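Novice: Sharing a model that was predicted from the sequence below.
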Amino acid sequence: MRSFNRLSIQSKLMSMLLAVSIGSIVVIAYEGYRSGQKALAGSFENQLTSLRAAKARQIENYFQTLRSEVQVYGNAPSTVEAMKAFTAAYDLVLDESASIDARRTNGLRDFYRNEFAPALAEKTGREVNSDIYLPAALAARYLQFEYIVENPNPVGDREAFEGPGDRTDYSQAHKRYHPIFREVVEEFGYYDLFLIDNQGNVVYSVEKEIDFATSLLFGTASSNLAEVYRDAQRQNSGYVAMVDFEFYLPSYSAPAAFMATPIYDGVELVGVMAIQLSVDEINRVMTGNQRWAADGLGETGETFIVGEDATMRSDSRARLEDPDAYFDAIASTTIDLEQGDRIRQLETSILTQPVNNPTIDRAQNGQSGVDTVTNYLGQPVLSAYTQLDIRGVNWIIISEINQAEIFAPVAVFARRVLISAAGLVFLITLASLWLARAFLKPVNQLSEGFRRLAAGHQEAFVEVLADDELGELAKAFNHMVKKNYKANALVAQKTQETEALLLNMFPASVAKRIRKGENLVADEAESVTVIFMNVLNFQRMTEALKPKQAIEILNELVKALDEATESHGVEKIKTTGSEYLAVSGLSVARLDHAKRVIDFAAESFQIVAQINREWKVDLKMRIGVHTGEVIAGTVGTQRLIYDIWGDTVITAHHVQSAAEPSSIYVTEAVVRRLSNLYEFAPVGDIEPRKGKSLSVFRVNILEGLFTS
């Protein structure tokens, strides 16, 4: 406390303001952070619960639709007929193939050894003995050779093959029914469709994998296809059996699930129809066609299915989007290296990616809820879980999103608060310093105002902070500044007006010299070109028109000529009555001053022609041009006038007087400069001074200009 008492009043005030301000910032920021976390968590809980429910309904409806389709097609008359036809044909093939030749046997053995076994080994990462997969039944060997080995289409497209074209009953049945079942598979998105007789023989399949024509009672008796077959065979008509996903060897050990229904002809069981579910269709439903963000799952959210064995039944978003990042993530979890390699080889997380967290047990026990857990990638997530109502399997559905993404806005808020707090502390420090100084030295702002005013700032107003004596002083100061500002503005306005008047009366270079105080301007130019122009019929026009209209025409003509002088680099000297005097090369030295004057003269005739057309008058113009020396300067004291003098001016005037209407006359001095640019015609001599004769030429360019 003693240390605090030793501080100055300014330091005490600053310390108190900083303590109160920083404390307020900390409390508000903390409450905002906590409230933001709670609000975001609640919002995402509701969102995940809604998404989980929507996806659950969608996948349940999908499987219910599958059941209905299997039930309908299993009882369809065409399916019953196909089942009976393929069964009978299969039995005949068995009879006809009792002595299958060595070509078919060797060809089939080569297929298993050179194609199937290497592909299966690549998928499983294990050595494969191809001989154990070679079917023992001669009928199976015959059909597999004809429909698999001799099939011209690669794996995945074998369904396009309609048969070998022989005359066996099987080929006839296949040719008749295969297009129907192939269309069913393609239209409804199945992976495969099977017809299985009462002896467990797969007498037909669409995809023609190595389960085709084999018996489910022997080699593949332990497969889930055999399991679903046995279940369906024991049931009444209309029953649909389903088995969970397992690695299915005929599909190169890919995950496969099946549905099956018994086929009855009346009350007689004639076989079983089974479908192999498409993993792609289930993934399409669960991933929303891989448009997770559009489903409201952001950058890291996903919805997936987990089976009773706590492994996935739909593919991982991380594996689909960025496989490298996915494998890096699972490498840091408890998953073993062999399992990771299997995921990489099979290119799916179905049956291969374990999902181990407390929500799995809860959901499998029929519970639903939302919890924060560590996901299969080892990342903390908000997870919404529930059990799916799909007969035949015990699956759960999980919707989850990374906590980092959920609380990203809060993290951004926290960073902004820290940055803002740092800025606020700095501002508060400055404000405290300012308030302390204002409290101790209230006259500082007036002093600063006087300093700024002395430095030339015309708007050095100060803020009136109070109604006391200092406030009155500030008001008086502001009044003084305002009067000073108005006076300076008036001076600036007058200066601009004077500038405009000077530029209107004199060339820019002369006006600049006059502004600097040079009242007597006198210059001598050795080489300029002077043009004298005379507007003819002007007097007659003024007599025929009202004075106002005549003046309006004259002003328009002079304005157009003035604009033309500027565009051609010619300086206007003066207008007197109907005469117009201009020069080029005077204020600004120009090598081509003669050409500029001739071009200006030619345009002047066009200007007169335009005036005549617009006003329905008959003005004409004659022009005289001469090149030589002139003297230029200002005359007068009360009223300055800028003019040019010399023989060149007099000669140009005489040349103009000698010119015919609508013509340009020039002297020989002009012709010498421009003989290679224009066509000149001699018209005679004039005598500008007694005893002095000059040749005069007409410029032959006007006719071409008027024509163009």
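Specialist: Done, it's in.
Novice: When you work out contacts or count neighbours from here on, use the C-alpha atoms and nothing else.
Specialist: Noted.
Novice: Return the distance of Ala560 relative to Gln606.
Specialist: Per Cα to Cα, to the nearest Å, Ala560 is found 10 Å from Gln606.
Novice: How about Lys123?
Specialist: 91 Å.
Novice: okay, those two: which has more neighbours?
Specialist: Lys123 (19 against 14; other Cα atoms under 10 Å).
Novice: Could you check the host helix or strand of that one and say which residues are buried?
Specialist: When elements are assigned from DSSP states H and E, Lys123 belongs to helix 117-124. If you call a residue buried by 16 or more other Cα atoms under 10 Å, then helix 117-124 has these buried ones: 117-118, 120-121, 123-124.
Novice: repeat for stretch 293-313
Specialist: By neighbour count on 16+ other Cα under 10 Å, the buried set for stretch 293-313 is 297, 300-307, 310-313.
Novice: what do you get for stretch 134-144?
Specialist: 134-135, 138-144.
Novice: same question, stretch 78-87
Specialist: Neighbour-count burial for stretch 78-87 [16+ other Cα under 10 Å]: 79-80, 82-87.
Novice: Okay, one more to line up with it:
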Amino acid sequence: MSDQATPTAAPTQWVGTPRPRQRPGLSIYSILLIMLLSVSVLSSIVVGVIGYLNGTEALRTIAYDRLVEIRENRSREVAQLFGSIENAVRLSAMNETSTQAARAFSAGFDELERQEPDAAASAQVDAYYRDAFAADLSEATGEDVDGAAFAPDGGAAGYLQYHYVIPYENWEEAIVSDDAGDGSAWSAAHARFHPYYRTMTELQGFEDVLMLDTDGNVVYSAFKGVDLGTNLFDGPYRLSNLAAAYREAMDRNIVDDVVIADFAPYSPSLGNPAGWAVTPIADDGEVVGALAIELPIDRIDEVMTVGGEWAMNGLGRTGETYLVGRDQLMRSISRQLQDDPAAYEGAAVAAGLAPEAAALSVQNGSTLMQQTISGGAVALALSGEAGTLLERDYLGRDSLVAYAPLNVDGLNWVIVAQETSAEALVPVEDFTRNLILSTAGMIIFVCLLSLVLAQVFVRPLRRLKAAAQRIAAGDEGVQVEAGSSDELADVANAFNDMSRSLQIKSHLIEEQEKANEQLILSFMPEGMANRYKHGDDAITQDSDDVTVVFADIVGFEELALAMSSDEAIARLNDLIRTFDEAAERHGVERVRTTRQSYLASCGLATPRVDNARRAVEFALELDAILERYSSQQGVKLGLRAGLDSGKVTSGLIGRARVVYDMWGDAVNLAFRVQGDSDEPGIYVTQRVADRLPDSIPVMPAGDVDTQSGVQRVWKVEAPAIIVEG
């Protein structure tokens, strides 16, 4: 055998070199480039943010300083206003005119008090309080008012109000009258001194000027309100802030001392707030009375609103200053109410103010003691602190706020100056815009490139995310475009398959839940069904006042013998469905049914005071249904029903197979009542008969023995017309 070389296998040759599969998307290089660009952009943003924070803080400090300056200016103006009010009251009380007026009005008042009251005049005054004043005060406060509680009980008070109060339709007419022409000493004093106090009231803008004697009687009123002649110690306004200020001023017994009373609802002003400044009137060191002026609301508002010149005083379009009392209620008017009442009402209610308070503010044109201010600024100011902060104001707007206590003796008020942050920080927005523009030129190219690349890369993922969010929100059958990328296409296809599967399963589960819900509700009340679905093991309910109806369809067994099983059950279902409809109309709940029995209750699931009447009327309608059915079908069916009222227990029995049932003495007795009689009819126990109206006649039908004794049984006579529940 000759040696021959074994040929070696030739290497496998490719017909052509395969080209790599092209895939759209980003390469690692592109991702790295984006990361580098992101770092560059992020660095620019960090620098911009630092500059923004520093610049914003500086500009915000300037805005706060401006509000603090405005707050201090308004605070000084308010302090000066109250100082001028106190000085005006003090000087008026110390001059000779007030001394003479106090003695003259007091003497005239005492003279009237000693006179015999005029019966006709007293009747007119009483009628005015009973009809006119009570109606006006009730309309203003929204509460029922007994006018007799405010009627004057003294002779002088009734006399003065008859001549100076009830003849005038409004206070503007009353203040211009100098003399009622009745010839009394009080009218003579009024004709002499009233022009002075009327001028004082009008020039100073006071709401009213009162004069009181040392016994607490209001012996003079410029506007002749219903408080004229009343006594602040035992009269209808003894609990008012005026009475408290008067007592404090008289107890101090300091001639030139002025007591300031904070605003509070005042009935003579139809429940509108009134504040007072009270000082004693003395003659040669002897206190002969007191002078009280009602604080001028318009002058306070004028100071706080700077006469409407908001922009001129640095408050721009949204800035304002206002006063707040310890009760966190405004003591001045809101700028928004003054500028646009309708917009104020909507914003205030949206921010939490009661609609009634907002409507009353619009009606009265004032937020005095109506608008609640409950922010942190007011709380800090009431605790004695002064400062600034950013918070939501009483209209729900983010605002810069400067707050401080108000330096007025006798008034525990605070003052607030505020401006919305949107307006106050406009310089911050300008600064931010300039900062952004200055840095945008350096990074605009890399940002655009990064955005384009990022959009190409994440667009399919965003579609998947949006589709997933739609599914999470409850949408079904959501599909996404698969695209051309192998990996993302696989993910999209898998997502679409999952979405279709979830849709199918959701529909199956929903249909099954509806079927289960209907099945459960068909044999147990909704309340027990809810407990059953939540996994309760022992579900029972004790009811003390329930009327039980145990009804048999007499004659149905004989009728069913002549029918097939399907036909018999169809007819029975028709009757039971008609019974159920009648039960729903009368407020009766079906408990269970058998082939010819129907157990129901009234007052079990829904307590009803008239459950006995409803149950009897239900039984009467069942009897009518069977009578009508017998006539239509040519058969003879009747109703034998037993009814009893009392305590029953209902619940679910069993675990593997749950049954809803009801038991108790009332159930047992209802069964016995209908079972002891062979004749059709509606039989009720004494407990049911006692609760029936006279429109449902009953007649004795015998007795039945029970564990608690013999029970009388009555038979209901069907009335001509059945009243449905």
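Specialist: Sure thing, it's come through. Note that the structure is a prediction, hence the values are computed from the model and not measured.
Novice: Any chance you could compute the TM-score here?
Specialist: The TM-score (TM-score structural alignment, normalised by the length of structure 1) is 0.55; 423 aligned residues with a Cα RMSD of 3.3 Å.
Novice: any chance of the buried residues of helix 117-124 of structure 1 in JSON lines, plus distance to Leu351 of structure 1?
Specialist: Below are these laid out as JSON lines (distance: Cα to Cα, whole Å):
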{"residue": "Ala117", "distance to Leu351 of structure 1": "22"}
{"residue": "Pro118", "distance to Leu351 of structure 1": "22"}
{"residue": "Leu120", "distance to Leu351 of structure 1": "17"}
{"residue": "Ala121", "distance to Leu351 of structure 1": "18"}
{"residue": "Lys123", "distance to Leu351 of structure 1": "14"}
{"residue": "Thr124", "distance to Leu351 of structure 1": "13"}
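Novice: residues in structure 2 aligned with the helix holding Lys123 of structure 1?
Specialist: Aligned using TM-score structural alignment, helix 117-124 of structure 1 spans residues 134-141 in structure 2.
Novice: By how much does the matching stretch deviate from structure 1 on average?
Specialist: Mean deviation of stretch 134-141 of structure 2 from its aligned counterpart in structure 1 after superposition (mean Cα distance after the TM-score superposition for structure 1): 2.1 Å.
Novice: Phe188 of structure 1: neighbour count?
Specialist: Neighbours around Phe188 of structure 1, by other Cα under 10 Å: 12.
Novice: What is the aligned counterpart of it in structure 2?
Specialist: Phe188 of structure 1 maps onto Gln204 in structure 2, by TM-score structural alignment.
Novice: Its match: what's it in contact with?
Specialist: Pro296 (Cα atoms under 8 Å, 6 or more residues apart in numbering).
Novice: where's it relative to Ser92 of structure 2, distance?
Specialist: For Gln204 of structure 2, the distance to Ser92 of structure 2 - Cα to Cα - is 12 Å.
Novice: quick revisit: so of the buried residues of stretch 78-87 of structure 1, which ones are in strands?
Specialist: In strands, judged by DSSP state E, none of the buried residues of stretch 78-87 of structure 1 are found.
Novice: starting at the chain centroid, how far to the helix of greatest length in structure 2?
Specialist: Counting residues, the longest helix found in structure 2 (DSSP state H) is helix 28-94. Chain-centre distance of helix 28-94 of structure 2: 34 Å, with Cα atoms, centre = their mean, to the nearest Å.
Novice: host element of Leu643 of structure 2?
Specialist: Using DSSP H and E, Leu643 of structure 2 falls in strand 638-653.
Novice: other SSEs contacting that strand?
Specialist: When contacts are defined as 3 or more Cα pairs under 8 Å, 6 or more residues apart in numbering; DSSP states H and E, strand 638-653 of structure 2 sits against strand 540-554, helix 611-633, strand 659-663, helix 665-675, strand 681-685, helix 686-689.
Novice: on that earlier part again, mind putting the buried residues of stretch 134-144 of structure 1 into TSV with secondary structure and distance to Lys475 of structure 1?
Specialist: Listed next are the buried residues of stretch 134-144 of structure 1 as TSV, based on DSSP: H, G, I helix; E, B strand; the rest coil; distance: Cα to Cα, whole Å:
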residue	secondary structure	distance to Lys475 of structure 1
Leu134	coil	109
Pro135	coil	110
Leu138	helix	116
Ala139	helix	114
Ala140	helix	111
Arg141	helix	112
Tyr142	helix	113
Leu143	helix	110
Gln144	helix	107
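Novice: Distance to Ala652 of structure 1 for these - can I get that in CSV?
Specialist: Shown next, in CSV, are the buried residues of stretch 134-144 of structure 1 (distance: Cα to Cα, whole Å):
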residue, distance to Ala652 of structure 1
Leu134, 120
Pro135, 122
Leu138, 125
Ala139, 123
Ala140, 121
Arg141, 120
Tyr142, 120
Leu143, 117
Gln144, 115
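Novice: No further queries at this time; thank you.
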